[in-house]
Structures are given as structure tokens and as C-alpha cells.
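Student: Sequence plus the predicted model coming up.
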Amino acid sequence: MYNNLGAQPGVPRPPTNPQPNPFGNSFYGAGSGLIRGGLGAYGEKILGSSSEYVQSNISRYFSDPQYYFQVNDQYVRNKLKVVLLPFLHRGHWTRITEPVGGRLSYKPPIYDINAPDLYIPFMAFGTYVVLAGLSLGLQRKFSPEALNWLFVKGLFGWFLQVSLLKVTLLSLGSGEAPLLDILAYAGYAFTGMCLAVLGRIIWRYSYYFLMPWACLCMGIFLVKTMKRVLFAEVRSYDSSKHHYLLLFIALAQFPLFTWLGNISVNWLF
């Protein structure tokens, strides 16, 4: 009466094929899809937000280095006029913005005379080292070691200028200026320094006129530039403190230029 084939020896046991459960497969597919989709969206949201956070914070302190080398001959000529003759600059000192990717971004130096660049500072620094070596050669004090010390002296002077500008912005509640911007503004000091050192090489006594002139022009340029940065970024600040610190920036150019302009074997003096 009962079919017990599976229990009889020598008789093959029929395979057991359970009926598929359509509800279970559908629930499993829907559940796994929901989990994958939910986790994927959540992970993308986390990674996207963190990426935007990192990019926004990096852009606050650093910028694209290529931006600072987008220059041409016309920009270099006009920029040198602004740095060496800032009181003759009749235009505004604010930078030009343009919408990029839904946000406002500054135009590169080739389109904006007020934009900072690193081409002129690096070229001026290299020229300063070459002129310093030539000056030592004329004094018959040239040596590779002395030129190395002058190179380090110039870098240290550049670092002091960057520190001065950065500390000033931080003390006034505006420390968000990109570091490469401040590096460019500080490096413009070597343009006037090159002029003063070249004047000393050509005619010794012209140095005593060109050096104060370069200090004065650099002080005016930095005061105008820092005022623009402060007005654009600082929401509230002490007006008296603001003016005192800007005056300090201008006055600090005189000892800095005097120290860098003293081309000697002893780089400390």
C-alpha cells in the first residue's frame, strides 16, 4: 500500500526537487536590493559630503598652483607697474569674479591685474640671487658657499614676510586667505629688492635712494592689498587695531629690505 522505494536496497532513490517559493525569492531580491541601494546611497552621501568638505577646506587654504602661472607679457608689465608704482594705480584694487560650477571664482591673473601670481615672485627671487652673486663678485667675495647663504637668506626673508601677513590676518579674524595668495603677495618684495641691488651695482650711491623707495612702494602695495582682503573677508573688526596693524606691515618693510639688501658674506647682518 505504501511506496517505500527509498528504503528498498538496490532501487535508486528519486531526487527530491522541492517546489520553488516565488514569494521567498521575491522577498529576498527586494530585501537585498533595498539593502544594497540604501547602503550605496548612504555611502555615496557620506563620501560625497566628506569629499566636498575636504575640497572646500583645502580650497580655503590652498589653491590650484596652475592658477598662479596663467600670465602673459602684458600682465607682467602692468603688474610690475602696480608693485613698483602703486600710487599711480588709478583702477580699483578688488579682484574680478566669475561663476564657475555654480560658485563664484576669481579670474586668473591673465584677466585680472589685481590677482596674485607666483611667476613674478619666483622670477624676482631668482634675479635677486643672481644679482647678489654678481655684487659679491664685484666685491671679490664670491664663493659658492656665500651664494648658498644668500639663497637661504632670501628664502628666510620670504618666510618672514609670509608670517607677517598671515599673523596680521589671523589677529584681525581673517585667516582664510589661501596660503599661495599670501606667498605671492610676500614674494613681490623681491621686485623692489632687485631694483635696489641693481642700482647699487650700477652706481653705489643710488642704493640709498632706491632702497627707501622700494620699501615705501612695497608698503603701499601691501596696505592696499591687505585692506582689500580684510574688507572682503572680515565681518567685524576693531578699526583702530586694523589701521595700526596695516601701518605695522608698511613700517616692517624697511628693516626687512635693509637686511635683505645688505649683500655680504655674513648673511645674518
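Tutor: Now that the structure is in, tell me what you want to look at. Numbering: from 1, shown residues only.
Student: C-alpha only now, for contacts and for neighbours.
Tutor: Will do.
Student: Quick check, residue 218 in contact with residue 82.
Tutor: No - counting by C-alpha atoms under 8 Å, no contact exists between residue 218 and residue 82, whose distance comes to 9.7 Å.
Student: what separates the longest helix anywhere in the chain from the chain centre, distance-wise?
Tutor: Among the elements of type helix in the chain, defined by DSSP state H, the one spanning the most residues is helix 22-61. If you compare the mean C-alpha spot of helix 22-61 with that of the full chain, they lie 33 Å apart, counting by C-alpha atoms, centre = their mean, to the nearest Å.
Student: Which SSE is immediately downstream of that helix?
Tutor: helix 73-84 (DSSP states H and E).
Student: Now that next one: buried residues?
Tutor: Neighbour-count burial for helix 73-84, with 16 or more other C-alpha atoms under 10 Å as criterion, is recorded at 75-76, 79, 82-84.
Student: Which strands and helices lie in contact with it?
Tutor: Taking 3 or more C-alpha pairs under 8 Å, 6 or more residues apart in numbering; DSSP states H and E as contact, the helices and strands that helix 73-84 lies on are helix 189-202, helix 207-233.
Student: and the angle for that helix with helix 207-233?
Tutor: Using axes from the mean of the first three to the mean of the last three C-alpha atoms, to 10 degrees, the inter-axis angle of helix 73-84 relative to helix 207-233 is 100 degrees.
Student: Could you identify the helix or strand that succeeds helix 73-84?
Tutor: Sequence-wise, the next helix or strand downstream of helix 73-84 (DSSP H and E) is strand 97-100.
Student: counting contacts, what elements does that following strand pack onto?
Tutor: strand 103-106.
Student: let's bring in a second one:
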Amino acid sequence: MSYNPTSRSSGPAKKAKRVSDVNALGGVAQQPAPYNPIPAPNLSANYDNNPTVQSPNNYYTPNTSPSNYMQSPQAPNYNPQYASSPYDPNQPQINPNQIGFNMFQQPIMQDMALQYGQKLADQGKELVNKELEKYVSVTKLKYYFAVDNKYVMNKLRLLFFPFAQKDWSLKFDQETAVQPRYDLNSPDLYIPTMGYITYIVLAGFILGLQDRFSPEQLGIQASSALAYNIFELIIYTITLYVTNIQTTLRTLDLVAFSGYKYASIVAILCATILFSTTGYWIALIYCGSTLAFFLLRTLKAKVLSEPVSSAAQAPNYDPYSQQPQSFDHTLGRKRKLYFLFMFAILQFFLPFMLTKHLK
């Protein structure tokens, strides 16, 4: 016999009461499931054999879990070693400033930078040579700096002891003058340039010993020496033009021969430092005499000789020309001798003007 709690053995049946308190039933009331317009996938379908059945991966079911709203999606290829968090000292830190520096340490980038720099240097050199060619021939200028150590030592010996020299002729290679390194009697611009710079340094040193040095004095010494040299070149050029003297001298030859006086000036200043005023006068007289003798003997082959193609016409001589040259020693000899003596006398006057304030 089964027991029915709603049934009673006696009396009429009573109406059941409605319970409004859910907790009184001893459990939580289940809420109805939210409406989802997307149909649930049929897990029992055979996706491999029936291609008309759509795969459940094609459906998108939103995740309504509250915990997922606070989480950011993570990339599938995420690598935690590149994370740079200032709050985690265990993770490796990446300095953004080192990214470009590390890039230039690559051999490919270094080779590209080297090639680009070389290209810029070549373009700059070509531009300088192109602009310089408008005023001075670079090829001819290189000729005057084609020297070596042996030539410089022998040339200085010849400047200060020219009396023992016997051969003052110029050497030619296929009717063209050879470079100074192969001919001791050829003019050069290396010794005049170095003598000019050394003169400025020694002048500043002597002024310092006399408590008269100032930075402006170096500029004054350099500008005054350059002005005297330009004045000397103007005198030579005007004299050759007025007297109509035809010589084999060129402008760079005049610059070279007039610049040899700076080697004598350096010797004079060294004697002044060692022996004071007495050494200055002795060195001035000796160096002036040796320089005058050297220029007379060296310029004789260039001034007293004149290139001519015939007895009636005397074209200008070009030492760089490949054409054979002929010489005539009879035209204007007296005027040429006057020019040589004027050149030699100025080698006493100009060194004195450049050193008299330093004795």
C-alpha cells in the first residue's frame, strides 16, 4: 500500500496552498535560459560524410561570462621575453634608443655607409678640382710639389751653401722639364710653403720671449708676409712686361723662387734666438748673400735663355709642351741682367723688412 500525503482517510479534501517564498522549498529557483537566435550545433551530425551539414565552427556563440569582459585577447604568437614592464624586474628590458645603434652595427649597414661616404668624398674632390682648374692648373701645381726627403735635404744644403755647386743646368725628359725630385735645380713650392709656416711659428715664439705675444700677432705676421710676397710678385711681373723681356719663367716659377727667402728668414730667426742681435746681423748678411748667389745662378738658365722658332718671331715657352724648343741668348741680354740683379737685391731687403721687428 503506497502512502499519499495529500490524501486523508477522512474528511473532505482541502485546497493546496501557494508558496511564495522560494527558500522555503530548500533550493534556488532556476532561471529560464536566455533567448539565443543562433541554433545550437547538432553534435550528432556527421560532418565528414555529409558536406551539407555546417560545422559548428562556423557559428559564433558569444561568451557572456562576466570574467571574460575584464580580460584582453592575447596574440597567438605572443612571446613574453619581449614584454617590457617596469613593474617586473625579472623580465628583460629593451631600450628604444639602442634600436638604431644596433642597426648600424650590422656589417651590411656599415658597408653601405662606407660606400656612401666614399661616393660623397669623390664628388667633393671632383667639385674642388673643377673649381680650382678655373684659376690654377692642378696638373701644373702637382709638378711643383713632386718632392721627396732626399730632394728637400739637398735643396736646403744648396740654399745655404751654393758656392760648391758646379752644375746649374736644368734637366729635360723628351723636351719637358723633369720633376723637382729628379732635378735639384728645378723650382718647387714645398720648401717655400713650409718656410712660410715655420716663419709665422718662430715669429710668435720670439714675441712670446719678448712678452709681446698675442693671438692677433700671428694673423698680423701671416698677412704682412703674404702682402710682401704679393708686392714682390707684382714688381717682377711689371718689370718683365715693361721691359718686354722674353723668358721661360712662369707665374708659379716666380712664386717658387721668391718663396725661398723664407728658408733664409727661418735661419735668421734661429740665429736671433741663440745669439741675440749679433747673430741676427751675421745671419742676415750671410743668408742674403747665399740666397742672392743661388738665385743668380738658377735664374740665369731661365732668364738669359729665350725660346724662339725663328730669328723674327719668339713664341712663349711652355715647359709642359711636348714640342721641341730652341733658344736664343742674344736678345735683350742687358735688360735681363738688370732684372737678375734686381731680383737678387730684393733678397736682402725683404728678409730685413720681415725680421727687423723681431731682433
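Tutor: Arrived safely, thanks for sending. Just so you know, these numbers come straight off a predicted model, no measurement behind them.
Student: re the thing from before, out of the helices and strands packed on helix 73-84 of the first structure, which comes closest to residue 47 of the first structure?
Tutor: Distances from residue 47 of the first structure to each of these were compared using C-alpha to C-alpha; the shortest belongs to helix 207-233, at 29.1 Å.
Student: mean shift of that closest one relative to the second structure?
Tutor: Superposing on the second structure places helix 207-233 of the first structure at an average distance of 1.3 Å from its equivalents, by mean C-alpha distance after the TM-score superposition for the first structure.
Student: sorry, back to before: which residues are in contact with both of residue 218 and residue 82 of the first structure?
Tutor: Between them, residue 218 of the first structure and residue 82 share no neighbouring residue, with contact defined by C-alpha atoms under 8 Å, 6 or more residues apart in numbering.
Student: mind checking how far the spatially most central residue of the first structure is from residue 63 of the first structure?
Tutor: Centroid-nearest residue in the first structure: residue 180, 2.1 Å away (criterion: C-alpha atoms, centre = their mean). As for residue 180 of the first structure, its distance to residue 63 of the first structure is 7 Å (criterion: C-alpha to C-alpha, to the nearest Å).
Student: Map residue 84 of the first structure onto the second structure.
Tutor: With TM-score structural alignment defining the correspondence, residue 84 of the first structure maps onto residue 160 in the second structure.
Student: distance of the nearest residue to residue 169 of the first structure once chain neighbours are set aside from residue 61 of the first structure?
Tutor: Counting by C-alpha to C-alpha, 6 or more residues apart in numbering, the nearest residue to residue 169 of the first structure once its immediate chain neighbours are dropped is residue 175, at 5.3 Å. Distance of residue 175 of the first structure to residue 61 of the first structure, computed by C-alpha to C-alpha: 9 Å.
Student: does the equivalent of residue 128 of the first structure over in the second structure sit in a helix, a strand or a coil?
Tutor: With TM-score structural alignment as the matching criterion, the partner of residue 128 of the first structure in the second structure is residue 199. Local secondary structure at residue 199 of the second structure is given as helix here, using DSSP: H, G, I helix; E, B strand; the rest coil.
Student: now swap in the one 4 residues further on and tell me
Tutor: Following three-state DSSP, we place residue 203 of the second structure in the helix state.
Student: and what of residue 152 of the first structure?
Tutor: Under three-state DSSP, the three-state class of residue 152 of the first structure is helix.
Student: Count the residues that sit near it.
Tutor: Taking other C-alpha atoms under 10 Å as the neighbour definition, residue 152 of the first structure ends up with a count of 14.
Student: aligned partner of it in the second structure?
Tutor: Per TM-score structural alignment, residue 152 of the first structure is aligned with residue 223.
Student: the more surrounded of residue 175 and residue 61 of the first structure?
Tutor: More crowded of residue 175 of the first structure and residue 61, by other C-alpha under 10 Å: residue 175, with 19 against 15.
Student: from memory the more buried one sits against residue 165, does it?
Tutor: No - contact between residue 175 of the first structure and residue 165 fails when scored by C-alpha under 8 Å: they sit 9.8 Å apart.
Student: who's in contact with the counterpart of residue 218 of the first structure in the second structure?
Tutor: When the two structures are superposed using TM-score structural alignment, residue 218 of the first structure falls opposite residue 291 in the second structure. By C-alpha under 8 Å, 6+ apart, the residues touching residue 291 of the second structure are 159-160, 260-261, 264, 344, 347.
Student: Distance of residue 291 of the second structure relative to residue 263 of the second structure?
Tutor: Counting by C-alpha to C-alpha, the gap from residue 291 of the second structure to residue 263 of the second structure is 9 Å.
Student: repeat for residue 215 of the second structure
Tutor: From residue 215 of the second structure to residue 263 of the second structure the distance is 24 Å (C-alpha to C-alpha).
Student: What count of nearby residues applies to residue 255 of the first structure?
Tutor: 11.
Student: Please read the previous query as pertaining to residue 55 of the first structure.
Tutor: 12.
Student: Return the residue of the second structure aligned against it.
Tutor: Using TM-score structural alignment, residue 55 of the first structure lacks an equivalent in the second structure.
Student: ditto for the one 10 residues further on
Tutor: Alignment note (TM-score structural alignment): residue 65 of the first structure maps to residue 141 of the second structure.
Student: give me every residue that touches that match.
Tutor: So residue 141 of the second structure contacts nothing (C-alpha under 8 Å, 6+ apart).
Student: again, only this time at 10 Å
Tutor: 188-189, 252 (C-alpha atoms under 10 Å, 6 or more residues apart in numbering).
Student: again, but for residue 168 of the first structure
Tutor: Taking C-alpha under 10 Å, 6+ apart as the definition, contacts of residue 168 of the first structure comprise 162, 174-175, 226, 230, 242, 245-246, 248-249.
Student: Only whichever of these are buried, select them in PyMOL.
Tutor: For anyone working in PyMOL, the buried entries among the contacts of residue 168 of the first structure, judged by 16+ other C-alpha under 10 Å, can be selected with:
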select buried, resi 162+174+175+226+230+242+245+246+249
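Student: Including secondary structure, could the contacts of residue 168 of the first structure go into TSV?
Tutor: As requested, the contacts of residue 168 of the first structure are exported to TSV (three-state DSSP):
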residue	secondary structure
162	helix
174	coil
175	coil
226	helix
230	helix
242	helix
245	helix
246	helix
248	helix
249	helix
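Student: and the counterpart of residue 333 of the second structure in the first structure, what does it touch?
Tutor: When the first structure is aligned by TM-score structural alignment, the residue opposite residue 333 of the second structure is residue 239. The neighbourhood of residue 239 of the first structure, defined by C-alpha under 10 Å, 6+ apart, consists of residue 172.
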